[in-house]
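Colleague: Prediction below, plus the sequence it came from.
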Amino acid sequence: MTTATPPHDAPASPSGAHDAARAVSAARTAQAAWDGLGFAGRRKVLKAWCALILQRSDELVDLIRAETGKTADDARLEVVLAAHHLRWNAVHAARALGRRRVSPGLLMFNHAVEVIHRPLGVVGVIGPWNYPAFIPVGPVSAALAGGNTVVLKPSELTPRTGEWLAATLAEVTGRLRVLHVVTGDGTAGEALCRAGVDKIAFTGSSATARRVLAACADRMTPAVIEGGGKDAMIVAADADLDAAADAAVWAAMTNAGQTCVGLERVYAVDTVADRFLDLVTERAAALRVGDGPDADFGRITLPRQLEVIADQVRDAVARGARAVLGGPQSVTPPYVAPIVLADVPEDAAAVTEETFGPVLVVNRVSSVAEAVERANAGGYGLGASVFTRDRGSGRGVAAGLRAGMVSVNAVIAFAGMPAVPFGGVGDSGFGRVHGPDGLREFTRTQAITSQRFRPPLQPASFRRRPGTMPALVRLVRTLYGR
């Protein structure tokens, strides 16, 4: 889950860039043996890794907190989600990727057809700093479950979390090292893209995603990209306002707003906008910021993001927005207290660009239709949410939103469901992680047809009889011409 300007990349450093080729070579050496374990063997290993992570979850929680500054509960939630998705990939890979029979159709009835999914080989995963365990574990475990080996390049802000994940898996696999780690800054990530991997899975800012794709282009290396987001919530006139406000504040402020599918914009219908804004402000004002045990969220992990947040808030206020809670003064490094802005112009950076901080914009609209139009107006298309008591109507509104995932009467629900594909459109990227779609991202699909007997008509031959093609046309007209 990501940022926009690109806060997923710290200043350049050459550290680790030269290790990429070596790591890819080592991963490729191990790949055949790992693939040879089959789905059952890999399932056993990955389930054991999941169990080990949970047994030592306190270690991982402490490590995540030390590297990111998030609260203990935010780190615990991350570990739970990582284990949940890892376990799902381990258990469901065989069903999603196993051999399946396909009908050949009436014209080719003499053939048997099956589709198989084969591993790509070595997958490179470039992870972010905001969820340094949960986000990489998705593509890492999907790639491993499908028979690939993996080279992980964690963010330079959270390298120890990536190394911990690889070390715990190595405890399970022993000599068969199937997950290698390359640490360093953007140069290490670029080196991994150029090191001959068979696919890249990237999570980070949209700006950095473009650089990743440029590096991949040299070798025509395919990539699955999760870029930034500017997720919107639509609050209909019949919404449960208390539930919507509670969800909005959590989705906007959890992990200090450093979540790619975190809520950044709300469009509330006029008749309920004032009451909704009051409820949001009341709940956000009660939140506690800091590194103590009673804090609701912690620091901003990347120092330069503090200025991005302050600039967006100052710009919005200068353009006529109301700072209902907080304002530029809420930025007190390394923390940002909750900020709620209302009536923000739609062309302000606080509406169009990813903020990646605990800032929530609440704008009023005349109708749900106008809310959908505004929500779809930007370049991003990651997640969204809709609140209405009419779930049927909510699903209809969701279908009209240009977003990869939409929750009705909830927020970010899709991220907690490992069977649900996760990914965006537009500047938010392409491809999917999680679910069967995410498993298949890291395989190549192969169709195998086998002729069982020679058919009466043989059009695919220069020795066909003179009447073969007219007979074939008559057959097709009989089957499909009505």
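Modeller: Perfect, thanks for sending it. Residues are numbered from 1 along each chain as shown.

Colleague: C-alpha only now, for contacts and for neighbours.
Modeller: Will do.

Colleague: Helices of the stretch 51-200 of the chain, start to end?
Modeller: 57-68, 72-97, 134-145, 159-173, 186-193 (DSSP state H, counting those that start in this stretch).

Colleague: for the third one, the distance to its chain's centre please.
Modeller: The gap between the average C-alpha position of helix 134-145 and the chain average comes to 11 Å, counting by Cα atoms, centre = their mean, to the nearest Å.

Colleague: just the longest one next, same as before
Modeller: The chain centroid and the centroid of helix 72-97 are separated by 13 Å under Cα atoms, centre = their mean.

Colleague: Please point out which parts of it sit buried.
Modeller: Neighbour-count burial for helix 72-97 flags 72-76, 78-94, 96-97 (criterion: 16 or more other Cα atoms under 10 Å).

Colleague: helices and strands around it, which ones?
Modeller: Here helix 72-97 touches helix 38-55, helix 57-68, helix 134-145, helix 435-440, going by 3 or more Cα pairs under 8 Å, 6 or more residues apart in numbering; DSSP states H and E.

Colleague: Check it against this one:
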Amino acid sequence: MTSLTVDRPTTFDVHSPATGTVVGTYPSHDELAVEAAVDRAHGAATWWRTAGFAERARRLDRWRAEITRGRDELADLVHAEMGKPRSDAKLEIVMALEHLKWAARHAEKVLGPRSVTPSLLTLNHACRVEYRPFGVVGVIGPWNYPVFTPLSSISFALAAGNTVVFKPSEYSTGVGVWLADAFARAVPEHPVLQVVTGGGDTGAALCRSRVGKIGFTGSTETGKRVLAACAQRLTPVLMECGGKDALIVDADADLRAAADAALWGGMSNAGQTCLGVERVYVHTDVYDAFLTELLDQTRELRAGSGDAKIGPITMPKQLEVIRRHIDDAIARGGRALLGGLDAIEGQFVQPTILVDVPEDSAAVTEETFGPTLVVTRVATMDEAVERVNDSDYGLGATVFARRHGQAIADRIESGGTSINAFVAHATIPTLPLGGVGASGFGRVHGPDGLREFTYAKATTRQRFPSPLALTTFTRSAAIDSAVDRLVSVLHGRIG
């Protein structure tokens, strides 16, 4: 079973953010239901771990094929539950499949046992390190990328040999259930991947349960509550939290490409992207030309239903955040070159471009999570880097420059930076993804993402007795003297 039932369960509805209609009803699983799921996951953990890397890869490949065959249905479900245009939902599914394939194919190489070299004082030992799964991993997923983001944790945790209990967002629950049902068709023998559904109480129960680790993606404020709940059992946590990402445009940048990247980075998914562009810093020499290009590309872009390229705001309460940020920016001297307060139409927000906004305004310092861009003139790239780094967040960044892109990127304090392309580092399976500061800690994707769901185990085997036996009460003064002379040779001739 991929979803749970309890006696007389309370339920909740998932509503389409575009129309308000109910698109699904699911049980609100309580602490007992969550604990039961975790117990079943522990029961399946030995079977899944001992299946080995090759067999797990075969099963994950079957899951990938199930998702691929059902991608139209899955994209429709993403569109219905959180409003994303179907074409963008399909793009999200494609990215998820790429990372799932990479995790399955590379887990053994990254996590398998390997020999390491001992030091001169311990040459009599053979040394080995391997990466062991935690057993059961709990994953709490977001609604804004309900396929790509949770699979970044789920697929890597599964490839590493863990079973998983997944709590999808209450705004995109059906997507999580669909993914688990697809997995059950690929792995029908045991409950290797299960779903528990509900709101914050269900997530809190998962944090307090006997999982070996929690993989969380969501807002920074919710992340703090997750950390507090996990602290009760000292459960380690992977935290993928919010962002306030910036895009830098140098004087020699390709302005058409930079404007296109800023537009997609800021407006796609209605701006509801942790890695989305919310701040743009442009060299004064090309500031006016960049704004002209950006406005030209934006004028025909509209939010709406049907075939519109920008969908609705999924969470109703986020509209107030967007409204407050725009209002604060304009009240403090900012100007809306496009959009503004009248851009908010029900659950839809039209693209908004703000300029002359003070750096200490909410629109610059807080995560907006809406289709807005704050574009700011800077005199130098030094000023641009300083302003980018003057933030509590450090998730990602983008730099457009022909000559000094790498030098600029190297100075940005973030988990990843892409040069002359928006968020490319998040789409490449071999690269780690994660943030610093208020954007969280830990990594998904790549070798770091696989190791995130394991613990390192070191093993030594004494091959022969050491002539310098150190860890014994029979150690002689002669041995102490020999070790003292050896230490002087090894470490005392530096500098």
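Modeller: In hand now; what should we look at? Owing to the predicted nature of the structure, the values given are computational and were not obtained by experimental measurement.

Colleague: Could I get the TM-score for this pair?
Modeller: The TM-score (TM-score structural alignment, normalised by the length of the first structure) is 0.95; 468 aligned residues with a Cα RMSD of 1.3 Å.

Colleague: that older thread, out of the helices and strands packed on helix 72-97 of the first structure, which is the most enclosed?
Modeller: Ranked by mean neighbour count under mean count of other Cα atoms under 10 Å, those are led by helix 134-145, which reaches a mean of 27.

Colleague: Once aligned, what mean separation remains between it and the second structure?
Modeller: Compared with the second structure after fitting, helix 134-145 of the first structure deviates on average by 0.7 Å (mean Cα distance after the TM-score superposition for the first structure).

Colleague: and that helix with helix 38-55, angle?
Modeller: Interaxial angle, helix 134-145 of the first structure versus helix 38-55 (axes from the mean of the first three to the mean of the last three Cα atoms, to 10 degrees): 150 degrees.

Colleague: one step back: let me have the helices and strands packed on helix 72-97 of the first structure in JSON lines, adding distance to G292 of the first structure as columns.
Modeller: Output for these, formatted as JSON lines (distance: least, Cα to Cα, whole Å):
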{"stretch": "helix 38-55", "distance to G292 of the first structure": "24"}
{"stretch": "helix 57-68", "distance to G292 of the first structure": "12"}
{"stretch": "helix 134-145", "distance to G292 of the first structure": "23"}
{"stretch": "helix 435-440", "distance to G292 of the first structure": "36"}
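
Colleague: Out of those helices, flag the one nearest T173 of the first structure.
Modeller: T173 of the first structure lies closest to helix 38-55 among these, at 7.0 Å (Cα to Cα).

Colleague: tell me what that closest one is packed against?
Modeller: Against helix 38-55 of the first structure (3+ Cα pairs under 8 Å, 6+ apart) you get helix 72-97, helix 134-145, helix 159-173.

Colleague: can you rerun that using 7 Å?
Modeller: Secondary-structure packing of helix 38-55 of the first structure (3 or more Cα pairs under 7 Å, 6 or more residues apart in numbering; DSSP states H and E): helix 72-97, helix 159-173.

Colleague: What is the corresponding segment of the second structure for it?
Modeller: Counting by TM-score structural alignment, helix 38-55 of the first structure falls onto residues 52-69 of the second structure.

Colleague: Then stretch 337-354 of the first structure?
Modeller: So stretch 337-354 of the first structure is aligned with residues 350-367, judged by TM-score structural alignment.

Colleague: Buried by neighbour count: which residues of the matching stretch qualify?
Modeller: Neighbour-count burial for stretch 350-367 of the second structure [16+ other Cα under 10 Å]: 350-358, 361-367.

Colleague: Relative to A36 of the second structure, which of those is nearest.
Modeller: E367 (36.6 Å).

Colleague: If we ignore the residues flanking it in sequence, what's nearest that closest one?
Modeller: K244 (5.5 Å; Cα to Cα, 6 or more residues apart in numbering).

Colleague: now R58 of the second structure
Modeller: In space, R58 of the second structure is closest to A104, 7.9 Å off (Cα to Cα, 6+ apart).

Colleague: Assess the claim that the one you found and A157 are in contact.
Modeller: No: applying Cα atoms under 7 Å, one finds A104 of the second structure not in contact with A157, separated by 10.2 Å.

Colleague: tell me which residues of stretch 105-119 of the first structure are tucked away?
Modeller: Applying 16+ other Cα under 10 Å to stretch 105-119 of the first structure flags N110, H111, V113, V115, H117, R118, P119 as buried.

Colleague: May I have the residues that are in contact with the counterpart of the first one in the second structure?
Modeller: Mapped onto the second structure by TM-score structural alignment, N110 of the first structure lines up with N124. By Cα atoms under 7 Å, 6 or more residues apart in numbering, the contact set of N124 of the second structure is Q462, R463, F464, P465, S466.

Colleague: Tell me where the stretch 251-400 of the first structure has helices.
Modeller: 270-285, 305-318, 349-352, 368-375, 391-399.

Colleague: Could you tell me where the fourth one falls in the second structure?
Modeller: The alignment of helix 368-375 of the first structure onto the second structure (TM-score structural alignment) spans residues 381-388.

Colleague: average gap between that stretch and the first structure?
Modeller: Relative to the first structure, stretch 381-388 of the second structure is 0.7 Å off (mean Cα distance after the TM-score superposition for the first structure).

Colleague: buried stuff in that stretch?
Modeller: Neighbour-count burial for stretch 381-388 of the second structure [16+ other Cα under 10 Å]: M381, A384, V385, R387, V388.

Colleague: Equivalent analysis for stretch 392-408 of the second structure, please.
Modeller: Y393, G394, L395, G396, A397, T398, V399, F400, A401, G405, I408.

Colleague: Same list (the residues you listed) but as a markdown table, adding distance to D448 of the second structure.
Modeller: Compiled in a markdown table, those are given as follows (distance: Cα to Cα, whole Å):
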| residue | distance to D448 of the second structure |
| --- | --- |
| Y393 | 21 |
| G394 | 18 |
| L395 | 16 |
| G396 | 17 |
| A397 | 20 |
| T398 | 22 |
| V399 | 24 |
| F400 | 27 |
| A401 | 29 |
| G405 | 25 |
| I408 | 25 |
